[in-house]
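A.B. asks: show me the folded form of this:
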Amino acid sequence: MAAKYINPFTDFGFKKIFGEEASKPLLIDFLNALLPEEGKITELTFKNTEQLGDSRIERKAIFDIYCENERGEKFIVEMQKTKQDSFKERSLYYSTFPIREQAEAGQVWNYGLKGIYCIGLLDFVFDDYYFGEEEDEGLHIIELKNQRGKVFYNKLAFIYLELPNFKKEENQLVTRLDKWFYFIKHLKDLQAIPAMLKEEVFVQAFAKAE
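C.D. replies: You can find the predicted model right below:
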């Protein structure tokens, strides 16, 4: 049977669903499902996804999606289908660009930074980052913490969604994030909108994916 919906783990499919101006409501809803209540987004502006180094010999970076919310917080969203052992290092490298971007030459600056979120949608799992079947549902939120586990700095976060580790069936979906996980993981295999995803934002997402 021919596929009805595009595969979100292709460059075209991912950007069609989340990376176009008309897709902003979908991207906002997805990001809000990852953020705490006090960090909810109401507006997003897409930014240039190609970031140059500080000199001709420095490597540039090309993000899948790069955007900024109404508070000036930056979001890098990456889709990675093929397993990449250095993906964590890649995320860390990418995070340096929105940090340096805030240090504009000639401006009075006290080193105050806006929040930066690096988000990875992964079609593989980390080999060296595992907590067991009962604890691992595919979501990892990484922040800078001290030796007692308390957050030391709350303006830099790495959020990884490991799609293979999300095992919930349709009748087990509870949260908005559950539904986005399910949508992204199963979209390419679906032939109709599941009953649990017949909310307006997902109906729009399925329409974009046709």
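
A.B. asks: going forward, measure contacts and count neighbours with C-alpha atoms only.
C.D. replies: Will do.

A.B. asks: show me where the protein has helices.
C.D. replies: In the chain, the helices defined using DSSP state H lie at 11-18, 24-34, 87-101, 176-186, 200-209.

A.B. asks: quick one, which of the ones you listed gets closest to I193.
C.D. replies: Closest to I193 of the helices of the chain, according to CA to CA: helix 200-209, at 7.2 Å.

A.B. asks: same for the closest one, what does it pack against?
C.D. replies: helix 11-18, helix 24-34 (3 or more CA pairs under 8 Å, 6 or more residues apart in numbering; DSSP states H and E).

A.B. asks: would you list those helices in TSV and tack on mean neighbour count and distance to A209?
C.D. replies: Output for the helices and strands packed on helix 200-209, formatted as TSV (neighbours: other CA atoms under 10 Å; distance: least, CA to CA, whole Å):
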stretch	mean neighbour count	distance to A209
helix 11-18	18	6
helix 24-34	18	12
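
A.B. asks: please provide the structure for the following sequence as well, for comparison with the first:
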Amino acid sequence: MTKEYLDLKIDFMFKQMFGQPSRKHITLAFINDLLGREGADRIKDLTFVNTELIKDRDEGKTSRLDMAVVTEAGEHINIEIQVRNQHDMPERILYYWAKTYSSLIHSGENYHQLTPVIFISILNYSLFPTQTDEFHTVFHIREDSENILWSNQLEFHLFDLRKFMVKWRKYRRKNRKETPWLLMFTATDFDTKKVNNEILSDLEEWAMNIEQVREALIEWETLSANKENRVVFEARAKELRDLLSNLEGERRLGREEGRERGRQEGLKQVAIKLLKDGMSVEQVARYVELPVEVIEEWVHNLE
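C.D. replies: This is a model prediction of the structure:
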């Protein structure tokens, strides 16, 4: 019987898999491998926190993250997964980071009490499609010419699943710790409802050598088989599919409106030239196949 796995790119399944205290050991391995933490730098423990950041003023925006944790060293790590391009991701991450960072101390407390805030963004699209071919990029604040680090308090990790798949197809078992976790996000697709058996086969090979990956696969299969989870997942997936469909419809309408505005502007330029060459308003209207009133309005705006 074919195993079924629900798409971890859906926020509900992501939280079920990585946002539960009962599976903290899996979350620890997941975060350590994404951040490249090894040896003494490895995160040994973490606490899950409320992922709803309440707005602190009437006009403020309520920020919502897929998952937030605090490490034993006091680092705040926020993780968000996005399947659609909202075209404001850099500003969105900065806003969330600022909200989290500013909440770490209160009036009268010392700045040295502040601890690093790290963002991990897993995107199902390319945020920087032409600037880099890397699927994992890391950002800090640095001086432009000398590359001096301003502070270690800000750290952004960006994972591009599309570029990851290009690399995976080309190099396959390249020894990178992020690989099995990112394969889990690309093995299934909520939109097409298809499972990539080639990726699953590769994941099973990783699971033979890495205990946490093996446990994650078992938990993923168990969560996917749960009837209640499937109901919630399907509802959330439908909501997201509808949202993506509406977004594409709006973009298509925008493109059509843009083409029509371009056509109108082109006809206007032709009409103005013909008028300047001595043609009458009526003649121009017939030539560009527009009402006389439109041509007269263009003439009036030129005066």
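
A.B. asks: quick check: TM-score for this pair?
C.D. replies: TM-score for the superposed chains, counting by TM-score structural alignment, normalised by the length of the first structure: 0.87, backed by 205 aligned residues with a CA RMSD of 2.2 Å.

A.B. asks: residue range for the helix ranked longest in the second structure in the first structure?
C.D. replies: Scanning the second structure for the helix with the most residues, using DSSP H, yields helix 227-276. Using TM-score structural alignment, none of the residues of the first structure align to helix 227-276 of the second structure.

A.B. asks: what is the subsequent helix or strand relative to that helix?
C.D. replies: Moving toward the C-terminus from helix 227-276 of the second structure, the next helix or strand (DSSP states H and E) is helix 281-288.

A.B. asks: ok, and what's touching that next one?
C.D. replies: L267, A271, L274, L275, P291, V292, I295, E296 (CA atoms under 8 Å, 6 or more residues apart in numbering).

A.B. asks: in PyMOL, how would I select the buried members of these?
C.D. replies: Only the buried entries of the contacts of helix 281-288 of the second structure go into this PyMOL selection, using 16 or more other CA atoms under 10 Å:
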select buried, resi 267+271+274+295
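
A.B. asks: contacting residues for the most centrally placed residue in the first structure?
C.D. replies: Nearest to the geometric centre of the first structure sits I119, at 3.4 Å (CA atoms, centre = their mean). If you count contacts by CA under 8 Å, 6+ apart, I119 of the first structure has them with F75, I76, V77, E78, F158, I159, Y160, L161.

A.B. asks: the second one touches A61, doesn't it?
C.D. replies: If I follow you right, that is I76 of the first structure. No - assessed by CA atoms under 8 Å, I76 of the first structure is found out of contact with A61, at 11.3 Å.

A.B. asks: same drill for those two, tell me which one is more crowded.
C.D. replies: With neighbours defined as other CA atoms under 10 Å, I76 of the first structure and A61 compare such that I76 has more, 22 against 15.

A.B. asks: just give the closest residue to the equivalent of that one over in the second structure, not the sequence neighbours.
C.D. replies: Counting by TM-score structural alignment, I76 of the first structure lines up with N78 in the second structure. Excluding its sequence neighbours, the residue lying closest to N78 of the second structure (CA to CA, 6 or more residues apart in numbering) is A68, at 4.3 Å.

A.B. asks: what is the aligned counterpart of the one you found in the first structure?
C.D. replies: Taking TM-score structural alignment, the alignment pairs A68 of the second structure with Y66 from the first structure.

A.B. asks: related to what we said a few turns ago, my guess is the residue nearest to N78 of the second structure meets Y96, correct?
C.D. replies: No - with contact defined as CA under 8 Å, A68 of the second structure does not count as touching Y96 (11.3 Å).

A.B. asks: out of these two, which sits in the more crowded spot?
C.D. replies: A68 (21 against 18).

A.B. asks: that one: what's it in contact with?
C.D. replies: F48, V49, N50, T51, H76, I77, N78, I79 are the contacts of A68 of the second structure under CA under 8 Å, 6+ apart.

A.B. asks: do you know how far the equivalent of the fourth one over in the first structure is from E210 of the first structure?
C.D. replies: For T51 of the second structure, the aligned position in the first structure is T49, judged by TM-score structural alignment. The gap separating T49 of the first structure from E210 of the first structure is 25 Å, by CA to CA, to the nearest Å.

A.B. asks: what's the answer for E169 of the first structure, then?
C.D. replies: According to CA to CA, E169 of the first structure and E210 of the first structure sit 23 Å apart.

A.B. asks: what do you get for E170 of the first structure?
C.D. replies: For E170 of the first structure, the distance to E210 of the first structure equals 21 Å [CA to CA].

A.B. asks: so for the two, which residue has more residues nearby?
C.D. replies: The neighbour comparison of E170 of the first structure against E210 (other CA under 10 Å) goes to E170, with 15 against 11.

A.B. asks: which contacts among the contacts of I119 of the first structure does the second structure share?
C.D. replies: On the basis of both residues aligned by TM-score structural alignment, their matches' CA atoms under 8 Å, what survives of the contacts of I119 of the first structure in the second structure is F75, I76, V77, E78, F158, I159, Y160, L161.

A.B. asks: now, which of those lie within strands?
C.D. replies: Using DSSP state E, the subset of these located in strands is F75, I76, V77, E78, F158, I159, Y160, L161.

A.B. asks: picking that back up, how about the helices and strands packed on helix 200-209 of the first structure, which one is nearest G149 of the first structure?
C.D. replies: That would be helix 24-34 among those, by CA to CA, at 20.5 Å.

A.B. asks: rewinding a little: possible to save the contacts of helix 281-288 of the second structure as JSON lines with distance to W181 of the second structure?
C.D. replies: Converted to JSON lines, the contacts of helix 281-288 of the second structure look like this (distance: CA to CA, whole Å):
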{"residue": "L267", "distance to W181 of the second structure": "55"}
{"residue": "A271", "distance to W181 of the second structure": "60"}
{"residue": "L274", "distance to W181 of the second structure": "64"}
{"residue": "L275", "distance to W181 of the second structure": "66"}
{"residue": "P291", "distance to W181 of the second structure": "62"}
{"residue": "V292", "distance to W181 of the second structure": "65"}
{"residue": "I295", "distance to W181 of the second structure": "62"}
{"residue": "E296", "distance to W181 of the second structure": "64"}
